[in-house]
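Colleague: Structure here, sequence nowhere to be found:
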């Protein structure tokens, strides 16, 4: 059972990416009127490391505590009045963050820079964290040669430059995704920005039991059906959030490409993933996996039933 108190959890490890994530998380905590929890996980090199509590004089532990305290001091100066606590622990970062997600509204982590293939390196911590956390997780990245980039992407109340920056949400009309709608609409309302909802669909070359090319007219009819399904899914959320400006479309395009293009200048890209009861594996779905690796905007991955 989740705590009633609202908490935003951010993982910090001393990298520029985790610093950007911590600042994004602080803004989110202020916007949500929540507390911020900064967590540094010292990677256990063996099972014995997780069973033994290091001495207070242990140099590694001291460095970890100094790191997280330095981050806390910086954020406290930037965000006066922010309720903030810190913790350090030893273990597997992904599983520690997954456990903390049970008492968090959002988990925020940094993602590394561009790889040689032109995509982002999601890494051994982010991918299993996204696959197993119990709450939405946001991946934030920053260019090391542009320290202010993360500030432009981390929107929050009162950020005049970001008031016109939209939030983009990708929806699969074949599955219920109320959790995704709730997160996206609340985020747009909190920031007073437009919300673009997109459903992408790319049919197979042949359709039906007997392999026949799908005629253009049939394509339009099927796309209209999906647009109608999207409108029906959205209706209760538009009624619940009448102040949110919404642009919803079903588009004949590969979903990940559609979302990446739509969110190119956006402040946040929201996608979903199905709940997975198993602790093993790091499957998040092809669309979420693609946007995690290639979106330049922060990516929120929302687990849903």
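Modeller: Thanks, I have the structure now. These numbers were taken from a predicted model, which means no experiment stands behind them.
Colleague: From now on I want contacts and neighbour counts done on CA atoms only, so please keep to that.
Modeller: OK.
Colleague: Can you show me the strands along the stretch 1-150 of the chain?
Modeller: Along the stretch 1-150 of the chain, counting by DSSP state E, counting those that start in this stretch, strands occupy 7-11, 35-43, 84-91, 106-110, 137-140.
Colleague: Now find how far off-centre the third one is within its chain.
Modeller: Meaning strand 84-91. Remark: strand 84-91 is offset 21 Å from the chain centroid, using C-alpha atoms, centre = their mean, to the nearest Å.
Colleague: for comparison:
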């Protein structure tokens, strides 16, 4: 049985944008779209008809919007009760992908990530895509020849932020598959920094100078990606290695992209599960949807 694409909805503009993005992704993957509304009863709040009707309206609003914008997608909807993050993650155990909205602020590019979205990213065992309010179908596509938005043009690049020190198959495969589904180019990006001479061992890349270091890193990147190029021969791949801080390099590389893919370690830390600094920077400052793929 094919697992659905799931979107969490709460009636907000960002969750409706996420539901639309999820519907388009469900169509690309030939999956059902599952809309889930999680709500928690407040103290002294009764579970009367008015409360139940309000919860149903949230789902009905999202369903009506999807049927208008993506009429060919099969939609299921359900309500779950409990703290939103935990309830959504429990429901997502029966999904292939979880899509959530993030509140965007006008005036600058980036996300103000709410506690639900951030908690889901930090704890999820499946890929989570964060979508900003205002995201539309045309934002995934290149502009028309006259510069106007279009859904008839090709897809914008899928950007993969790859750590060559920890190149995880789950993250790479997700990015290649996303590019294949869209017929998009995949732009693989790795950022490197010159190490301190005190930390170098014999034969390490840091012993050579800047341009030669870049060539060495590009060779490593090409070797890591080669097996995936062979598996996905239809995907055009561009590889870039850039000197600089990974979080800054990645945010710049994602400018104008249709989707950014990053990884997140699922290793339990003393302070509990959380996102790493690069992933956190991506979900805070990148304007396009961001897919966070967990890996060990």
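Modeller: Received the coordinates, thanks. The structure presented is a predicted model; accordingly, all values stated were derived computationally and were not measured.
Colleague: For the biggest helix by length in the first structure, what is the distance to the chain centroid?
Modeller: Across the first structure, the longest stretch assigned as helix under DSSP state H is helix 216-240. Distance of helix 216-240 of the first structure from the chain centroid (C-alpha atoms, centre = their mean) equals 25 Å.
Colleague: Which positions in that helix come out as buried?
Modeller: For helix 216-240 of the first structure, a neighbour-count test (16 or more other C-alpha atoms under 10 Å) marks 223, 226-227, 230-231, 233-234, 237-238 as buried.
Colleague: next one: stretch 200-208 of the first structure
Modeller: The neighbour-count check on stretch 200-208 of the first structure (16+ other C-alpha under 10 Å) flags 200-201 as buried.
Colleague: Run through who's touching it.
Modeller: The contact list for stretch 200-208 of the first structure, computed with C-alpha atoms under 8 Å, 6 or more residues apart in numbering, reads 170-172, 212-214, 250-256, 258.
Colleague: Just the buried residues of the residues you listed.
Modeller: Applying 16+ other C-alpha under 10 Å to the contacts of stretch 200-208 of the first structure, the neighbour count classes 170-172, 250-252, 255-256, 258 as buried.
Colleague: before we move on, back to that, could you dump the contacts of stretch 200-208 of the first structure to a markdown table with distance to residue 112 of the first structure and secondary structure?
Modeller: Output for those, formatted as a markdown table (distance: C-alpha to C-alpha, whole Å; DSSP: H, G, I helix; E, B strand; the rest coil):
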| residue | distance to residue 112 of the first structure | secondary structure |
| --- | --- | --- |
| 170 | 23 | strand |
| 171 | 26 | coil |
| 172 | 28 | coil |
| 212 | 45 | strand |
| 213 | 43 | strand |
| 214 | 42 | coil |
| 250 | 32 | strand |
| 251 | 31 | strand |
| 252 | 32 | coil |
| 253 | 28 | coil |
| 254 | 25 | coil |
| 255 | 24 | helix |
| 256 | 20 | helix |
| 258 | 23 | helix |
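Colleague: tell me the residue furthest from the middle of the first structure?
Modeller: The outermost residue of the first structure relative to its centre, with distances by C-alpha atoms, centre = their mean, is residue 210 at 40.6 Å.
Colleague: Mind checking what secondary structure that residue has?
Modeller: Here residue 210 of the first structure is coil, with the state taken from DSSP: H, G, I helix; E, B strand; the rest coil.
Colleague: Distance-wise, check it relative to residue 223 of the first structure.
Modeller: Residue 210 of the first structure sits at a distance of 21 Å from residue 223 of the first structure (criterion: C-alpha to C-alpha, to the nearest Å).
Colleague: Could you do residue 31 of the first structure as well?
Modeller: 37 Å.
Colleague: cool, residue 266 of the first structure as well?
Modeller: From residue 266 of the first structure to residue 223 of the first structure the distance is 25 Å (C-alpha to C-alpha).
Colleague: Ok, residue 26 of the first structure next?
Modeller: Taking C-alpha to C-alpha, one finds residue 26 of the first structure at 41 Å from residue 223 of the first structure.
Colleague: Same question for residue 192 of the first structure.
Modeller: For residue 192 of the first structure, the distance to residue 223 of the first structure equals 30 Å [C-alpha to C-alpha].
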